[in-house]
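S.K.: Let's see this in three dimensions:
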Amino acid sequence: MKKTLKKSWLSFKLSLLFVLPVVASGQGYSIRLSLSGHANSQVLVTYYYFGNIYVKDTLQTNPEGLALFFGSKSLQQGIYQLYFDQEKQVDFLVGQDQNFEISLENKTSSPQIKGAWESEKFQEYLNRVAEQKSRYDTITAKKEQYKNQPDSVSRYNQQLRKMNENLTSFRLEEGLKFADSFYGNFMTANQVPKPEENQLPAASLKNDSLRWVYEYNYRAKHYWDYFDLSDLRMWHTPYIKERLNNFLNKVLLQHPDTVLPAAIRLIEKHRNNKAIFQNLTSFILNNSIQSRIMGIENVFVGLAEKYYLSGQAFWVDAQTLDYIRQEVAIRKNNLMGNTASELLLEDANGEFHSLKQQATNYTVVAFWEPECGHCKTEIPRLYQEVFLKANPSNLSVYAVYTMNDKDSWLRFVEEHQIRDWLNVWDPHQSSNFRYLYGVRTTPSLFLLDKDKKIIAKNMDVSNLKQILSSLGVLQPE
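M.R.: Predicted coordinates for the structure are as follows:
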């Protein structure tokens, strides 16, 4: 009898622990977990912030799979996650009402949420998406099965389009219906605006180029219409980095004259919120320095000078600022669109040659050295596939040997018979070419126009050939 009473009292204490914080929470939060398939287990409660996942708390379930996530201060609204292991995670929404229960019958079932309407609606949405994905995969498999039957493929494509349209309509309807809530804003933010066919100007309907221009301008202008970057709750979702990446690297035309002004407009629009100002500026700066698109480094220099070197980046430490300052100094002299710095270098006989006195329509400046593995293939290719195939009055090559071993340099020149272009070097390292042209690796190729403006840089020979073909200097292969 005593044993039974003791067991009942223990069960009562566990239940009391599970209930009391709900009553006492006030302005705090109390999220009850009932995880039948995870008894006596550790569960991490994590949250999203700016594309990353951080641990908020570590919970231990009791023998019945119960646990309580609670605190005296309200949680930041956003998307949270229960992390069980690498195979099992459960996302849930925390909105205005932070007193609710999450139940999970077993390790494979979908969660059930009760007590907070936003959290409940979000789970219903996830269930809808999962159901649609299953149907989508089934139809896609059938489409593949009947891929040789055009009528069947057309029918399946129509079904897939209809499914996407229905989900889009559902999101927009939910967003409008619950516009004053985080759930409503989240649903709306899933949409990316695109012009309807009846919105297109008549001229654009008949001309593919005009259609592309109109649709591009529309997407760039309206991309953020549904996604409120000023809403800090949206920074606590999994999608913020994806949306920024897509805007900067896909929606915008990848040219510095397009990306830099758009980036500055986006930053300035949100600079009143210090956290968002910091996040946007840091993200776009890092994106621009990591980009492999030619010319986007101009965006890095522009943002660095405007926000970092001017002292507006209040969050940056001295070491990072020094690195940024050095990168700007190295890159600024040789940005695309700039006039190339003058070089006055000598040939093997000691005669000096000016870069700016090259009179051809285009000039390739090649920094190289014979011990560089890539140079051993690229420099002969540059000579054979570019220089010899171009009209000498249209293209010249100013080939700069970057090291000091004259014998090694001349042996390579003789071995590969690359005597007809201008071979020069800087034996006394007095021209400062490494700084002026940012030469940190070899080969480094620059393409200049007749005014010696940099129109392309840091490309391999294959890319250079494509550019020269588009300019009419080489015949397309």
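
S.K.: okay, CA-based contacts and neighbour counts for the rest of this
M.R.: Noted.

S.K.: so is Ser110 in a helix, a strand, or just coil?
M.R.: At Ser110, secondary structure determined by DSSP: H, G, I helix; E, B strand; the rest coil is coil.

S.K.: How many neighbouring residues does the residue nearest to it when sequence neighbours are not counted have?
M.R.: Across the structure, with Cα to Cα, 6 or more residues apart in numbering as the measure, the residue nearest Ser110 apart from its sequence neighbours is Leu104 (6.7 Å). Other residues near Leu104 come to 19 when the count uses other Cα atoms under 10 Å.

S.K.: One more, please, to line up against the first structure:
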Amino acid sequence: MRKLFVILIAALLGPLYAVAQGYQITVKLKNYTSGKFFLAHYMGRTTYLADSADVSTTGDAVLKGKEKLLPGIYLLVLPGKQQYIETLIDRQQVFSVSIDTADLVNKTVYKGSPDNDLFLGYNKFLFQQESLSRSIQTQLQTAKSAADSAKVLPLQKELGKKIEHFRNDFITQHPGTILSTIFLAMKEPEVPQPPAGADSSFAWRYFKSHYWDQVDLNSDRLVRTPILEGKLKKYFTQLVVANPDSIMVDCDEVIARTRKSKEAFKFVLWWLTYNYESSPYMGMDAVFVHLVEKYYVPGEAFWLSNEQLNKIVDRAYTIAPNLIGKQAAPLEFKDSSNNMLSLYKTPAKYTILVFWDPTCGHCKTELPRLDSAYRASWKRKGVTMVGVKTEGTREEWLQFINEHHLSGWVHGSDPQAATNYRRLYDVYSTPMIYLLDDKKKIVAKKLGVEQLQEFLDRDMARSEAQKH
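M.R.: Below is the predicted model of the structure:
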């Protein structure tokens, strides 16, 4: 899992620069006569190094390159990496900046960068609101009751309105600038009064359907800012129905909005791919497989090398056979007496299939807990426990079974890996647990004892309801 993330993030960063005529940022530092000056950029909410330069004895540093930087919010990081100022990069990429560490807001001066003059004006405005902001935080921290906290709400609203008015006025006065693009993306839809007869979901549906209206996904401007990742995270965690099929539809719709911007397409597809490949929630791997099959396999991930692409596709094809709703792969193994057994010839209303290792610390904890739940509840509900050894010696395997009295289980091993179970069941760690129905269809996986209990109770209640 970690290895795939490294591949994805390395590919995402790719070349830092867009083809054009280059950039040059000349920096003048007060009270510095040596050290290293750094230029970093956001990629989502994380920052990465873009360039660096030595500081001369006169406090000067020059950052330059032959190709233009991609637009976004960059960080000018002072020697020692303890202080920085944010700066905007857009079309004008040859400019100078004078920085005085005594006051990074009021004593910073740009020359040749109208975008940063405007950005500096915004930062000065925020600085002016600092005393009110600190007062609000202090009152909230010292509040002794809900009533005390409620008294602070008018101040919070006042501050929020001030900032909102500044941004709205800025958008009106400076349309088309990168800062206006950022401010527009930060806005959220204002839900109108519901029409007569509207149901209770009107506000949610309106907010969701208009969520991306003012987010510019047709250009590269938001990729190297924290804004886009924040918008994606909120949308897919708070607004999208937590169902793989619904998520796939929304993924495709958001990706479709990025088609005019290679960088936006690249970032959004990467974020969704990583988010759902590494999701801790059951069933979300289906979204990962969908993304790979729809965008990676046809060759749309243009930034990947063949080796990187193959690893991502291979990962998806490993997961694909054991998605929830799929028929479990045939599995034959030898029991503790060396008799051949078959998963499909082991009848059960439910089968809990556990791939485990007698030397694995987590298995030593979880298998006895699984067995306790099986004896206390699951057995009388028609559950059959099937355990398959993945590592360890035969002696270690049998000793664990005997010591923990796992006599009610069907135990097996495939020492020659003839069934290729590791690939078919994506057994990359242990214990790996699957819940199968009476037709051996996968209905749940990677669940602990409590989650299995809840799932079985819920599924059985639903089956009973359907009978009546």
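
S.K.: and the residue nearest to Ser110 of structure 1, what does it touch?
M.R.: Going by Cα atoms under 8 Å, 6 or more residues apart in numbering, Leu104 of structure 1 touches 34-37, 110-112.

S.K.: Narrow these to just the buried residues.
M.R.: 34-36, 111 (16 or more other Cα atoms under 10 Å).

S.K.: Can you flag which of those residues belong to strands?
M.R.: Using DSSP state E, the subset of the buried ones among the contacts of Leu104 of structure 1 located in strands is 34-35.

S.K.: Just send the buried ones among the contacts of Leu104 of structure 1 back as a markdown table, with distance to Ser408 of structure 1 too.
M.R.: Conversion of these to a markdown table gives the following (distance: Cα to Cα, whole Å):
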| residue | distance to Ser408 of structure 1 |
| --- | --- |
| Ser34 | 74 |
| Leu35 | 72 |
| Ser36 | 74 |
| Pro111 | 70 |
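
S.K.: Counterpart of Ile85 of structure 2 over in structure 1?
M.R.: Ile85 of structure 2 maps onto Val90 in structure 1 when the alignment is built from TM-score structural alignment.

S.K.: what helix or strand is that match on?
M.R.: Val90 of structure 1 belongs to strand 88-94 when assigned by DSSP states H and E.

S.K.: The very next helix or strand once past that strand vs structure 2 - mean distance after superposition?
M.R.: Using DSSP H and E, the next helix or strand after strand 88-94 of structure 1 towards the C-terminus is strand 99-104. With both structures laid over each other, strand 99-104 of structure 1 and its partner residues in structure 2 are 4.9 Å apart on average (mean Cα distance after the TM-score superposition for structure 1).

S.K.: Strand 99-104 of structure 1: how far from the chain's middle?
M.R.: Taking Cα atoms, centre = their mean, to the nearest Å, the mean C-alpha location of strand 99-104 of structure 1 is offset from the chain mean by 35 Å.

S.K.: Need the max-distance pair from the contacts of Leu104 of structure 1.
M.R.: Pairwise distances among the contacts of Leu104 of structure 1 were taken by Cα to Cα; the largest, 13.8 Å, belongs to Gly37 and Gln112.

S.K.: And the helices in the stretch 151-300 of structure 1?
M.R.: Per DSSP state H, counting those that start in this stretch, the stretch 151-300 of structure 1 carries helices over the ranges 182-189, 202-206, 208-222, 240-246, 256-269, 274-290, 297-303.

S.K.: mean shift of the first one relative to structure 2?
M.R.: Average distance between helix 182-189 of structure 1 and its aligned residues in structure 2, after superposition and using mean Cα distance after the TM-score superposition for structure 1, equals 1.6 Å.

S.K.: now Pro175 of structure 2: how far from Gly160 of structure 2?
M.R.: When Cα to Cα, to the nearest Å is the yardstick, Pro175 of structure 2 and Gly160 of structure 2 sit 22 Å from each other.

S.K.: my bad, Gly176 of structure 2
M.R.: Plainly put, Gly176 of structure 2 is 24 Å away from Gly160 of structure 2 if you go by Cα to Cα.

S.K.: So Tyr48 of structure 1 belongs to a helix, correct?
M.R.: No - going by three-state DSSP, the assignment for Tyr48 of structure 1 is strand, not a helix.

S.K.: Gly78 is in contact with that one, correct?
M.R.: Yes - if you go by Cα atoms under 8 Å, Tyr48 of structure 1 and Gly78 touch, sitting 7.5 Å apart.

S.K.: Need the residues touching each of the two.
M.R.: Residues touching both Tyr48 of structure 1 and Gly78 (Cα under 8 Å, 6+ apart) are 235-237.

S.K.: Which members of those residues are classed as buried?
M.R.: Burial of the shared contacts of Tyr48 and Gly78 of structure 1 was assessed by neighbour count (16+ other Cα under 10 Å); the buried members are 235-237.

S.K.: Which one of these is nearest to Ala130 of structure 1?
M.R.: Nearest to Ala130 of structure 1 among these, counting by Cα to Cα, is Thr237 at 18.3 Å.

S.K.: Tell me which residues touch Gln132 of structure 1, please.
M.R.: If you count contacts by Cα under 8 Å, 6+ apart, Gln132 of structure 1 has them with Met163.

S.K.: Let me see the ranges of the strands in the stretch 301-450 of structure 2.
M.R.: Taking DSSP state E, counting those that start in this stretch as the test, the strands found in the stretch 301-450 of structure 2 are 332-334, 340-342, 350-356, 383-389, 410-413, 432-436, 442-445.
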